[in-house]
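Asks: Could you look at this predicted model? Sequence included:
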Amino acid sequence: MHIFDDAAIERVALGVIDHTLPKSEWTHAGHFAAALWLCRHRCELTEADEIRTLISRYNEATKTANTDTGGYHHTITLASMRGAADYLASYPEDVPLHVVHSALMASRYGRPDWLLTYWSREVLFSVAARRGWIEPDLAPLPFWKPL
């Protein structure tokens, strides 16, 4: 697992914003690093339409097509952003982001398949879930407020 400090977390987030983050660093841990930084420092970019635009443009800049089978995935993104926000809110505001990130990655969210607790594979990886928000079909997200 890649260890992040606060400077690395900021670099990942800003690299997504300005499209300079190498695609090889856009990992599960990198996604959550960016999500935590955005939640703390640029919360306006975490709104559904804003995060869709941000990640879609980053993907395009790194030669990743946003299609029905690859690139931006709306349901995974919104669930992950909400999970990151919920996790971050459980810590005092002065706790360094790398501490929160390390704990988050050691939690159930740190497993790349954590969403399969709430969605069946068929539903989560459907075109509809990639394009828009689809409610979980196995169990409700514990931190989710309906759209």
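Replies: Perfect, thanks for sending it.
Asks: CA atoms for contacts and neighbours, from now on please.
Replies: Fine.
Asks: Can you name every helix or strand that whatever helix or strand R82 lives in contacts?
Replies: Using DSSP states H and E, the secondary-structure element containing R82 is helix 74-89. Contacting helix 74-89 under the criterion 3 or more Cα pairs under 8 Å, 6 or more residues apart in numbering; DSSP states H and E are the following elements: helix 28-41, helix 48-61, helix 97-106, helix 127-131.
Asks: How far off centre is stretch 80-88?
Replies: From the chain centre to the centre of stretch 80-88 is a distance of 8 Å (Cα atoms, centre = their mean, to the nearest Å).
Asks: what secondary structure does the residue of the chain most remote from its centre sit in?
Replies: When each C-alpha in the chain is compared with the mean C-alpha position (Cα atoms, centre = their mean), D94 comes out farthest, at 21.7 Å. Reduced to three states with DSSP: H, G, I helix; E, B strand; the rest coil, the structure at D94 is coil.
Asks: next up, a second structure to put side by side with the first:
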Amino acid sequence: MAAHPIRLFADDAAVRHIGEGLLARTLPKAEWTHEAHLAACLWLLREKLDFLPERDMPETIRSYNVAVGGENTDSAGYHETLTQLYIRGVRAFAETLPEGTALVDAVNALLGSEIGDRSWPLCFYSKDRLFSVDARRGWVEPDLEPAS
């Protein structure tokens, strides 16, 4: 059994609650889970066409972290390399979905895919490189496998 079982979403409204709460900075901190990060990204890609995740997600997450009492430091909070890697992965996954796939079905399929696994970034990065200060502050290229 996985150390962290995937928590699926019940419906489209549950996914939108995450995304809208992130943007409004009102989502309770306890709800900002791994699954929520991925759900928010897919929701933003599908329903907020004026939001460019590669450009807008960094400040969105940083400001959300501060709003819920967190910090963005060299060891906690926003992580640029993880964010950009997951945006690439979620975008690529979304392009494989059949047109008309319901939001909740798309999110739950994403969570059940290899990208949904918390260890997915370690396919591309060694732990030392991924969890370095440089990777937290800015994009660093993978050292194990290219991330396309």
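Replies: Received it, and whenever you're ready, just let me know what you need. Fair warning: this is a prediction, and the values are worked out from it, not measured in the lab.
Asks: TM-score of the superposition?
Replies: Structural agreement between the two chains, given as a TM-score (TM-score structural alignment, normalised by the length of the first structure), stands at 0.91; 142 aligned residues with a Cα RMSD of 1.2 Å.
Asks: that older thread, would you format the helices and strands packed on helix 74-89 of the first structure as TSV with distance to D113 of the first structure and mean neighbour count included?
Replies: Output for these, formatted as TSV (distance: least, Cα to Cα, whole Å; neighbours: other Cα atoms under 10 Å):
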stretch	distance to D113 of the first structure	mean neighbour count
helix 28-41	10	22
helix 48-61	20	17
helix 97-106	12	19
helix 127-131	16	18
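Asks: rewinding a little: map the residue farthest from the centre of the first structure across to the second structure for me.
Replies: In the second structure, the residue paired with D94 of the first structure is G100, using TM-score structural alignment.
Asks: same thing with L78 of the first structure?
Replies: With TM-score structural alignment defining the correspondence, L78 of the first structure maps onto Q84 in the second structure.
Asks: Identify the residue spatially nearest to C39 of the first structure, adjacent ones excluded.
Replies: In space, not counting the residues next to it along the chain, C39 of the first structure is nearest to A85; the distance is 6.0 Å by Cα to Cα, 6 or more residues apart in numbering.
Asks: count of neighbours near that neighbour?
Replies: 21 (other Cα atoms under 10 Å).
Asks: hmm, back to that, what's near enough to touch the match of L78 of the first structure?
Replies: With Cα atoms under 8 Å, 6 or more residues apart in numbering as the criterion, the residues that contact Q84 of the second structure are E54, W139.
Asks: again with E114 of the second structure
Replies: Taking Cα under 8 Å, 6+ apart as the contact definition, E114 of the second structure lies against W120.
Asks: follow-up on the earlier one: how big's the offset between the helix holding R82 of the first structure and the second structure?
Replies: Following the fit onto the second structure, the mean deviation recorded for helix 74-89 of the first structure is 0.7 Å by mean Cα distance after the TM-score superposition for the first structure.
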